[in-house]
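Asks: Quick one, what's the 3D model for this:
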Amino acid sequence: MTLTLATFNINGIRARLPNLLAWLEREAPDIACLQELKANDEAFPIEAIREAGYEAVWHGQRAWNGVAILSKGEAPHERRRGLPGGAEDTHSRYLEAEAHGLIVGCLYLPNGNPQPGPKFDYKLAWFDRLNRYAKRLIKSDEPVVLAGDFNVVPTDEDIYNPASWRHDALLQPETRERYRKLLAQGWTDALRACFPEERIYTFWDYFRQHWPRNAGLRIDHLLLSRVLAERMTDAGVDRWVRGESKASDHAPAWVQLREEAGSKPRTATRRTSTRRRTKAR
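Replies: All right, here's what the predicted structure looks like:
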């Protein structure tokens, strides 16, 4: 048996609830991390999500940010909301829970534009807080996933044309260096591990026909702790979601993991029986 964990920047959960429900029905991930809810806690559509077979924890914010963790068939147990060291930070950007035997950190890292400026400074400071906390997580030797929209293009191979985005906060040396330091702690970038030499994207903005031209970026990442990296069997991107009507500008990225021996038996999902690895095009 395998377990699938996915991350999806929904870009407005109320506006794109039909898209979310269609994806959950078709792909049936066991755990789904959502970002950019753009809704306060009271507006989170928990009843519709429960009807789809999921329980959830969420950390909303009116009109901006917001993160959630959905778990199929069992309720996730919240461990933390917000990173340490941010007593004055009111942004809803980090949520952590236990689900299906994993510790899941769902994050929406600041965009940082325009740079230079206070928004970029906030991005780097938030990234530093994430790295400090992530070091504690990986030292625990627990099965941990950090999943979400990291708003960083790790290398020039993760973007269709780096020259056209060279001044963007997502590609700045300071941003990329912090991502490299995060990986150096021992985390495995699941998509890059499965596609070491291929261009694979998770984001296509709404301008200049970027989606039809496959002019994309890889900014949504699934980072696995050492014990989970050993259990990885596959990873990919559900590109079809980006092509739907009124789609988010992101597509869900996912990783498939072997379940540990002796874990509670589950009913096989559609993904585990029909999944084919998504190749970059």
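Asks: contacts and neighbour counts: CA atoms only from here.
Replies: Noted.
Asks: thought Glu142 was touching Val227?
Replies: Yes - contact criterion CA atoms under 8 Å: Glu142 and Val227 qualify, at 7.1 Å.
Asks: Name the SS class of Arg178, please.
Replies: helix (DSSP: H, G, I helix; E, B strand; the rest coil).
Asks: ah, wrong one, I meant Val227
Replies: Once three-state DSSP is applied, Val227 turns out helix.
Asks: Could you tell me which helix of this protein is the longest one?
Replies: In the chain, assigned by DSSP state H, the helix with the most residues is helix 118-139.
Asks: First-to-last residue distance for stretch 186-196?
Replies: In stretch 186-196, first residue to last residue: 17 Å (CA to CA, to the nearest Å).
Asks: for it, which positions count as buried?
Replies: Buried residues in stretch 186-196, counted by 16 or more other CA atoms under 10 Å: 186-192, 194-195.
Asks: cool, stretch 205-217 as well?
Replies: So for stretch 205-217, counting by 16+ other CA under 10 Å, buried means 210-211, 215-217.
Asks: and Ile219, how far is that from Gly148?
Replies: 9 Å.
Asks: Going along the chain, name the helices of this structure.
Replies: Using DSSP H, helices in the chain cover 17-27, 46-51, 118-139, 173-184, 190-194, 226-229, 270-274.
Asks: Redo those as a markdown table? Include distance to Ala87.
Replies: Shown next, in a markdown table, are those (distance: least, CA to CA, whole Å):
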| stretch | distance to Ala87 |
| --- | --- |
| helix 17-27 | 32 |
| helix 46-51 | 28 |
| helix 118-139 | 12 |
| helix 173-184 | 22 |
| helix 190-194 | 31 |
| helix 226-229 | 30 |
| helix 270-274 | 40 |
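Asks: Please generate a structure for the following sequence too, so the two can be compared:
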Amino acid sequence: MKIATWNVNSIKARLPNVLEWLKAADPDVALLQEVKTQEADFPALEIKALGYEIHVSGQKSYNGVALLSKHPVEDLAKGLPGDDADEQARYIEGTVKGVRIGCLYLPNGNPVDTEKYPYKLAWMARLRAHAAGLLASERPVVLGGDYNIIPEERDCYDPAAWIDDALFKLESRQAFRAIVHLGYTDAFRAIHPHRIAYSFWDYQAGRWPRDEGIRIDHLLLSPQAADRLRDADIDREPRGREKASDHTPVWCMLDS
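Replies: Purely as a prediction, here's the structure:
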């Protein structure tokens, strides 16, 4: 089963690119972030025509996540547990062929001297608690999405420039490691332990042509899913297209 994650930066603006990529990459499950639309306005007909079942947790103009699957989705849940007052559409989860799959869009957290950074860290604490609960089920789990976290210096073209950014601050990386250390495996890093590769390149300052990127989109696997991991990679091709998202897809392949 091929599972991919991609922050599309507006499904309506990127629809031709998304459709082209779905046809070419043919993932069984695609996790999309920043769809930036309400569920009723999601371009479902075009994507359903490719054989996907569609589930969306959206909001107008901001955030929004979607789970697309070529197989039936069971036990669908929307919203990250732990804060009933949180109205931001950042999490959706379902079971596909026995694998529990969560799609997440973790808060950016910048500027760090505003309420946005405490919200990011609180969201990550909720994610850790939920991730621990999923591990207790002892079934295959995949938590994929835009984590807005640069795990290590090698995941950034210029670590010094990002040292005080919410994506790379020590507290952010510690919170990410606390999730991984529960027993999760970074799919890309498991397959490519030494490779330098990125999943996001800013639109500004010619970052893409110079390959000045960061790796912030991740697929974390429970031990039961990691045991089935066959391959994983970052698909750079969509980032080079016209009207591209500033992110590019990341995927993993699990044996059945």
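Asks: Could I get the TM-score for this pair?
Replies: TM-score for the superposed chains, counting by TM-score structural alignment, normalised by the length of the second structure: 0.98, backed by 256 aligned residues with a CA RMSD of 0.8 Å.
Asks: returning to what we had before: and the contacts of the longest helix of the first structure?
Replies: Contacts of helix 118-139 of the first structure with the rest of the structure, by CA atoms under 8 Å, 6 or more residues apart in numbering, involve 83-85, 109-114, 144, 169, 174-175, 178, 181-182, 185-187, 225-226.
Asks: In PyMOL, how would I select the buried members of these?
Replies: The following PyMOL line selects those of the contacts of helix 118-139 of the first structure that are buried, judged by 16+ other CA under 10 Å:
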select buried, resi 83+109+110+111+112+113+144+169+175+178+182+185+186+187+225+226
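Asks: What is the neighbour count of the corresponding residue of the first structure for Ala161 of the second structure?
Replies: Under the alignment (TM-score structural alignment), Ala161 of the second structure maps onto Ser164 of the first structure. By the criterion of other CA atoms under 10 Å, Ser164 of the first structure has 9 neighbours.
Asks: Translate Tyr198 of the second structure into the numbering of the first structure.
Replies: Per TM-score structural alignment, Tyr198 of the second structure is aligned with Tyr201.
Asks: Ignore what I typed, I meant Leu76 of the second structure.
Replies: That one, Leu76 of the second structure, aligns with Arg79 by TM-score structural alignment.
Asks: dump the residue contacts of that match.
Replies: Contacts of Arg79 of the first structure (CA under 8 Å, 6+ apart): 95-98.
Asks: I'd like those written out as JSON lines, with distance to Tyr54 of the first structure and neighbour count added.
Replies: Formatted as JSON lines, the contacts of Arg79 of the first structure follow (distance: CA to CA, whole Å; neighbours: other CA atoms under 10 Å):
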{"residue": "Leu95", "distance to Tyr54 of the first structure": "17", "neighbour count": "24"}
{"residue": "Glu96", "distance to Tyr54 of the first structure": "17", "neighbour count": "26"}
{"residue": "Ala97", "distance to Tyr54 of the first structure": "14", "neighbour count": "23"}
{"residue": "Glu98", "distance to Tyr54 of the first structure": "14", "neighbour count": "19"}
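Asks: picking up where we left off before, which among the helices of the first structure is found nearest to Asn65 of the first structure?
Replies: helix 118-139 (13.5 Å; CA to CA).
Asks: what angle do that closest one and helix 173-184 make?
Replies: Per axes from the mean of the first three to the mean of the last three CA atoms, to 10 degrees, the angle that helix 118-139 of the first structure makes with helix 173-184 is 10 degrees.
Asks: Provide the aligned range in the second structure for helix 118-139 of the first structure.
Replies: So helix 118-139 of the first structure sits over residues 115-136 in the second structure, by TM-score structural alignment.
Asks: what's around the spatially closest residue to Tyr206 of the first structure that is not a sequence neighbour, how many residues?
Replies: Ranked by CA to CA, 6 or more residues apart in numbering and with sequence neighbours excluded, the top spatial neighbour of Tyr206 of the first structure is Asp249, at 6.6 Å. A total of 19 residues lie near Asp249 of the first structure under the criterion other CA under 10 Å.
Asks: The second structure: which residue goes with Asp249 of the first structure?
Replies: Using TM-score structural alignment, Asp249 of the first structure lines up with Asp246 in the second structure.
Asks: now swap in Gly186 of the first structure and tell me
Replies: Aligned partner of Gly186 of the first structure by TM-score structural alignment: Gly183.
Asks: Next up, the contacts around its match.
Replies: 135, 222-223.
Asks: cool, Ile46 of the first structure as well?
Replies: With CA under 8 Å, 6+ apart, Ile46 of the first structure has these contacts: 55-56.
Asks: now swap in Arg139 of the second structure and tell me
Replies: Contacts of Arg139 of the second structure by CA under 8 Å, 6+ apart are 98-100, 222, 224-225.
Asks: Just give me the closest of these to Ile3 of the second structure.
Replies: The closest of the contacts of Arg139 of the second structure, once distances to Ile3 of the second structure are taken by CA to CA, is Val99, at 10.5 Å.
Asks: about what we covered before: pull up the gap between the match of Gly186 of the first structure and Ser137 of the second structure, please.
Replies: If you go by CA to CA, the gap between Gly183 of the second structure and Ser137 of the second structure works out to 13 Å.
Asks: Cheers, nothing more for now.
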